[in-house]
Every structure is written in C-alpha cells, then in structure tokens.
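In: The amino acid sequence is not available; the structure is as follows:
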C-alpha cells in the first residue's frame, strides 16, 4: 500500500491500492478455439496425404482385397521399383515436367515483372494501353477452339513443350498483383536513382527487383505450381509419349489401366495398378511440396519499407 503525502498537523492517510487487472478470458477462449480449428484443418489436409503414402507402400494384393488403409499392412516397394527402374516412360515424363516448370516459371516471371513495371509507371505512354490489353482477358476469353488453332496451325507448336509453356506465360491477375506492389515502392527511391544518372532498365534491375523478392517469390510459386500441375493443356497439344509431362501420365493412369501397364517391364505379367497410382501421386507431389518452405520466408512483406531506411 502507498502512503499519501501529509499536511502539517494531520495524520498520514493511506491511499487505496488499485486492484490488479485480470487478463481477459475472452481472448484466451478465442486463441484456444482458433488453435483447435487450425489443428482440425491441418489433420483434414494431412490424413489424405498420409493415406496415399501408406497405400503406395502396401502390396497390390492387399490393396485389392482390403482397400486403402492408414498403415501399410503388407509392406512393398514394387511400385516405386517399377517407376524408377522398370521403364524410361516415367523418367521422360519427369524430365518433361521439370523442363516445363523451370523454363515456364522463369519466362512467366520475367514477362509478368516487366509488364507490371511498365503498367505501374503511369507516366509512360505504354502504361494505359498495356493495362487495357491486360485487363481484357480477365473479363473475356477467346475460347478453346481459337487457342487450339493458334497453337497448332499458326505457331506450329504441337508435340512440343512450348505448347504448354507459352499459353500460361502471363496471368493477368498476377500482373495486377505485382503492379500494385511496384506502386508501393517509394518514389523518392526512383528519383534518387534518376538523379544519379540511372536509366529505366538499370533502375528496374538494380533497385526494383532486389527489393521485390517477396512478391517475386509469391508470383514464382504460383506459376511453378500451375506449370507443375498442368495436364489439360498437355492433353490438348502433346500426343507423343516421349514428351508427355508427369501430370498427364498420372491423369491417363487414373482413367486408363493400359497407361499404367506402359510402365510395366515387358518380362512381367501384370503391373500393380492401384499401388502404382498412389506411388506416382507421391512422386508427383514431392517436388512441389518441397518448394513451399523455401518461398515461405518471403511471404512476409518488409523489404520495401526497409529500403528507404538504409
């Protein structure tokens, strides 16, 4: 307890001690409730993935008899052995998917960054026309038939990996997302570079791109996931089995048993169809899942604010 100041001739008085502030129980309940919801959602995402892994490690006869389970009751690596050692079919598909994803992501990220930067610089005479032509595909689409005629008849890209890369090279939505990020870059930073004699290309490559790592990582991840998971465009334009990407092979296996038998070595009688589907799904999801931890640290935007603080 605190003692109050006294006046001459008067006895000292004792000031009341303020009651301690109790933490709000409402915030604790919200934290506990949100944690439970997040855990349940994480389990809903992880359980199917674990079932796929367990089924890929279960013998084909056991999967046919009891169906998919949480734990491999009869452990077997036959499907993985056939994927990586039985035939070059999956290896070629893996090479195709890696090429399409890497080259496509690099090309799309370059095109999107350049287009977004020009649109964000409002003083350029190309800004408004490019923004208009970028906005139109968000509202209207030419359709599947014009795209097919363009790629096969005019561009002559049938049975090439470029038939999958070029149609997905620019996403209008991602262009406007990156454009908004570029507009938040302090104008003082651009003006100081111009005073020092830097032209537009040097400003873009030496100043803008280094401080745009968060948005570049996010946009690149979106494009990488799109290219890696794309199978419909490959189904339209690629019929050569040596050029088909991994997702197209997986889609064909799901709907056609003979596609799964193409992976089978010639000396064997039958291929583990169900186990092979699950194993190929695991092999397909693996690389793209490993890409998320490397891009996650760039998701928090903070480099732009630090650029003007030295």
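Out: That came through, no problem. What you see is a predicted model, and the numbers here were worked out from it, not measured in a lab. Numbers count the residues shown, from 1 in each chain.

In: from here on, contacts and neighbour counts on C-alpha atoms
Out: Will do.

In: For residue 15, see how far away residue 82 is.
Out: Separation of residue 82 from residue 15 (Cα to Cα, to the nearest Å): 84 Å.

In: Residue 297 now?
Out: Taking Cα to Cα, one finds residue 297 at 52 Å from residue 15.

In: Which positions in stretch 133-143 come out as buried?
Out: Neighbour-count burial for stretch 133-143 flags residue 134 (criterion: 16 or more other Cα atoms under 10 Å).

In: which residues are contacting it?
Out: Contacting residues not belonging to stretch 133-143 are listed as 172, 173 [Cα atoms under 8 Å, 6 or more residues apart in numbering].

In: so how far is it from its chain's centroid?
Out: 23 Å (Cα atoms, centre = their mean, to the nearest Å).

In: Please apply the same query to stretch 251-265.
Out: The chain centre lies 27 Å from the centre of stretch 251-265; the measure is Cα atoms, centre = their mean.

In: who's in contact with that stretch?
Out: 82-83, 86-90, 231, 249, 270-271, 273, 276-277.

In: go again using 7 Å as the cut-off
Out: 82, 83, 86, 87, 89, 271, 273, 277 (Cα atoms under 7 Å, 6 or more residues apart in numbering).

In: Give me the buried subset of those.
Out: Counted by 16+ other Cα under 10 Å, these give 82, 83, 86, 87, 89, 271, 273, 277 as buried.

In: With secondary structure and distance to residue 285 added, can I get those residues in TSV?
Out: Output for those, formatted as TSV (DSSP: H, G, I helix; E, B strand; the rest coil; distance: Cα to Cα, whole Å):
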residue	secondary structure	distance to residue 285
82	helix	18
83	helix	15
86	helix	21
87	coil	20
89	helix	18
271	coil	22
273	helix	18
277	helix	12
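
In: Just want to check the distance between residue 170 and residue 222.
Out: Counting by Cα to Cα, the separation of residue 170 from residue 222 is 12 Å.

In: More neighbours: which of the two?
Out: Ranked by neighbour count (other Cα atoms under 10 Å), residue 170 and residue 222 place residue 170 first, with 20 against 15.

In: and the comparison structure, right after this:
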C-alpha cells in the first residue's frame, strides 16, 4: 500500500536533507582543508585565515620533503609491522579467550568473566604498567612492548564472546561426534562462521595500532623504532621540521614547515582512509551480531 506524504512530511524531509548535507560539509571540510593546504604554495597560505576553497598556487614540495625524511620512512615501516603483527596477535588471543569464555561447561567461566570485566574499570596505572613492562617482562625498547601488554581488549573480548555464544550448539556437537577437538572446533567451525566479527576486531585493533603513540613514548628509546604517530606528534606539537627544510632561511623554514605539517597528516591518515571502506560493510553486521544476545 502506497501512502501519500503530507505537506508536513515533505517539509520535514527537506529540512532533514539540508541538515544532513550541512553535517556532511562540516565533517568533510577539515579533511579537504588539510589536503588543500598540503598542495598549496607554502608562502601563500601563511597569511590566509579564511576558508580555503581552492589551493593557493600548487606545489608538491611538502610531500617531497616528507618522503625524503628518513624518520618518516622508518616510522612507516615500524607502524606497518605493528599493525600487521599486533593485529594478528590481538585477534588470535581475543578469539582464544572468547572461545574459552563461551564454553557452557567451563567450570570457572563466570568467575573468570567477572575478573576480566573488573579490569575494564580498575587498572594498576601507568607506573605499575611501566615497571611490569620493563622490570618483569623485560620488553623495554622493543616493539613487543607495544603489542603483548595490550594483546586483549576486554571490550572486544566480550563482543566476540557474545558472538560465539550465538553460534548453534548443534554444529559443535556434530563436529565432536566426528572426532573434532576444541582446537579444530575453534579454527574450522567457530572462526569461519564469525567473519563479520573478525573484520570488526581487525578494524578496531588495526586502527588502534595505527593511531597509538603514548605507549611508544613510554617504552621506546631507540628513535629508529618510533612509530609514525610519534613522529607526527613531534612534527605537529614540537615543530620539529628543521630536518626537512634544509638550509632555508628562518622565514622560509617556518612557511615550508606549515605545509610539511599538513602533508605529514595526509601521509599518516591516508592508509586508514583507503582500507576502511573495504571492511566497513562488515562493521555494522558484526556489531549487531554481538548485540543480539547477552
């Protein structure tokens, strides 16, 4: 049955559409502004304080200087290692933990779940965590210090556990009749049926590793092991662009340094923006699967 829209409904649709378009503009404009400034002439954008609708001049010099910076290239390599290795460790450990907590016949399941949830609200703090990483685990100044202490997120663990509980028990029972053990059930039945939630976990952990800088500031001393976001922080907050501006005068260094900041933001953000659309379709589905049962 087709219902005829009233005039008030049409007015609402118009205002709703205009409001959503306005929200899209104010959300996307900061990205557009950074891109525009990064390809503009550095001497022309310094005195400009208004809206940047079109590039002022055109120059790729900032990107060339960024890519010539050895710190950027080495930090890119470190970040890619952290994202790939760290995400694999995170997803594997979270899957195993969620599988254990989803077993109905596991004797201490409730007690263990309470203890794990307790860590969401209370932690030892930064200093005990620092001492644990350096003095007990001896992971100081290694990339493992950025991966192993946070191998499992409690929030992600609970989401994946809820997803595993929603899988019918009949599938596992039939597998056990055929002689499958718990490891085979996890990797041959549970995980293949949980691709949407695995995609969500990969997105959560991958973006977390890509954006992380605080732990690296605490635990990494060797500059060659700095991740990309820590280098980006130095460039944006500490204004450390002298290594990329060469022998330019102080005024030119300041002007070029501003363009380098914008270019570095684009270089550090672009990979996530490119990858996200390919797994975004799994995001909502995976989150809803984890929200059906509690």
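Out: Cool, the structure landed. On a predicted model such as this, the values are computed, not experimentally measured, just so you know.

In: TM-score for this pair?
Out: TM-score for the superposed chains, counting by TM-score structural alignment, normalised by the length of structure 2: 0.88, backed by 282 aligned residues with a Cα RMSD of 2.3 Å.

In: circling back: any idea which of the contacts of stretch 251-265 of structure 1 is closest to residue 201 of structure 1?
Out: Nearest to residue 201 of structure 1 among these is residue 89, at 44.0 Å by Cα to Cα.

In: For residue 215 of structure 2, see how far away residue 265 of structure 2 is.
Out: If you go by Cα to Cα, the gap between residue 265 of structure 2 and residue 215 of structure 2 works out to 20 Å.

In: What is the nearest of the buried ones among the contacts of stretch 251-265 of structure 1 to residue 63 of structure 1?
Out: Using Cα to Cα, these come closest to residue 63 of structure 1 at residue 273, 10.0 Å.

In: okay, residue 265 and residue 215 of structure 2: which has more neighbours?
Out: residue 265 (19 against 14).

In: how about residue 215 of structure 2, what's its partner in structure 1?
Out: Residue pairing (TM-score structural alignment): residue 215 of structure 2 is matched to residue 233 of structure 1.

In: Residue 170 of structure 2 too?
Out: Match for residue 170 of structure 2 (TM-score structural alignment): residue 188.

In: which SS class is the counterpart of residue 156 of structure 1 in structure 2?
Out: Using TM-score structural alignment as the criterion, residue 156 of structure 1 maps onto residue 138 of structure 2. Following DSSP: H, G, I helix; E, B strand; the rest coil, the label given to residue 138 of structure 2 is coil.

In: now residue 138 of structure 2: how far from residue 52 of structure 2?
Out: 50 Å.

In: More neighbours: which of the two?
Out: The neighbour count for residue 138 of structure 2 versus residue 52, taken as other Cα under 10 Å, is higher for residue 52 (16 against 13).

In: Need the three-state assignment for that one.
Out: Classification of residue 52 of structure 2 by three-state DSSP places it in coil.

In: how about the helices in structure 2?
Out: 7-38, 42-45, 61-68, 70-101, 109-121, 126-131, 154-165, 169-177, 182-185, 195-211, 214-219, 228-237, 242-245, 250-292 (DSSP state H).

In: and among those helices, the most buried is which?
Out: helix 154-165 (a mean of 22; mean count of other Cα atoms under 10 Å).

In: how far apart are that one and its match in structure 1?
Out: Averaged over the aligned pairs, helix 154-165 of structure 2 sits 0.7 Å from structure 1 after superposition, using mean Cα distance after the TM-score superposition for structure 1.

In: quick one, that helix and helix 250-292 angle?
Out: 30 degrees (axes from the mean of the first three to the mean of the last three Cα atoms, to 10 degrees).

In: so what does helix 154-165 of structure 2 touch, helix or strand wise?
Out: If contacts are counted by 3 or more Cα pairs under 7 Å, 6 or more residues apart in numbering; DSSP states H and E, helix 154-165 of structure 2 sits against helix 70-101, helix 109-121, helix 250-292.

In: any chance of those helices in CSV, plus distance to residue 224 of structure 2?
Out: Output for those, formatted as CSV (distance: least, Cα to Cα, whole Å):
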stretch, distance to residue 224 of structure 2
helix 70-101, 6
helix 109-121, 33
helix 250-292, 17
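
In: Ok, which of the ones you listed comes nearest residue 180 of structure 2?
Out: helix 70-101 (15.2 Å).

In: In structure 1, point out the residues matching that closest one.
Out: With TM-score structural alignment as the criterion, helix 70-101 of structure 2 aligns to 88-119.

In: Stretch 198-206 of structure 2 now?
Out: If you align by TM-score structural alignment, stretch 198-206 of structure 2 falls on residues 216-224 of structure 1.

In: So what touches that stretch?
Out: 101, 105, 109, 174, 295, 298, 299.

In: Next, the mean deviation of that stretch compared to structure 2.
Out: Counting by mean Cα distance after the TM-score superposition for structure 1, stretch 216-224 of structure 1 comes out at 0.6 Å.

In: Could you single out the nearest of the contacts of stretch 216-224 of structure 1 to residue 287 of structure 1?
Out: Once Cα to Cα is applied, the member of the contacts of stretch 216-224 of structure 1 that ends up nearest residue 287 of structure 1 is residue 101, at 10.8 Å.

In: that older thread, nearest to residue 144 of structure 2, of the helices of structure 2?
Out: helix 70-101 (8.6 Å).

In: who does the closest one touch, helix- and strand-wise?
Out: Looks like helix 70-101 of structure 2 contacts helix 154-165, helix 195-211, helix 228-237 (3+ Cα pairs under 7 Å, 6+ apart).
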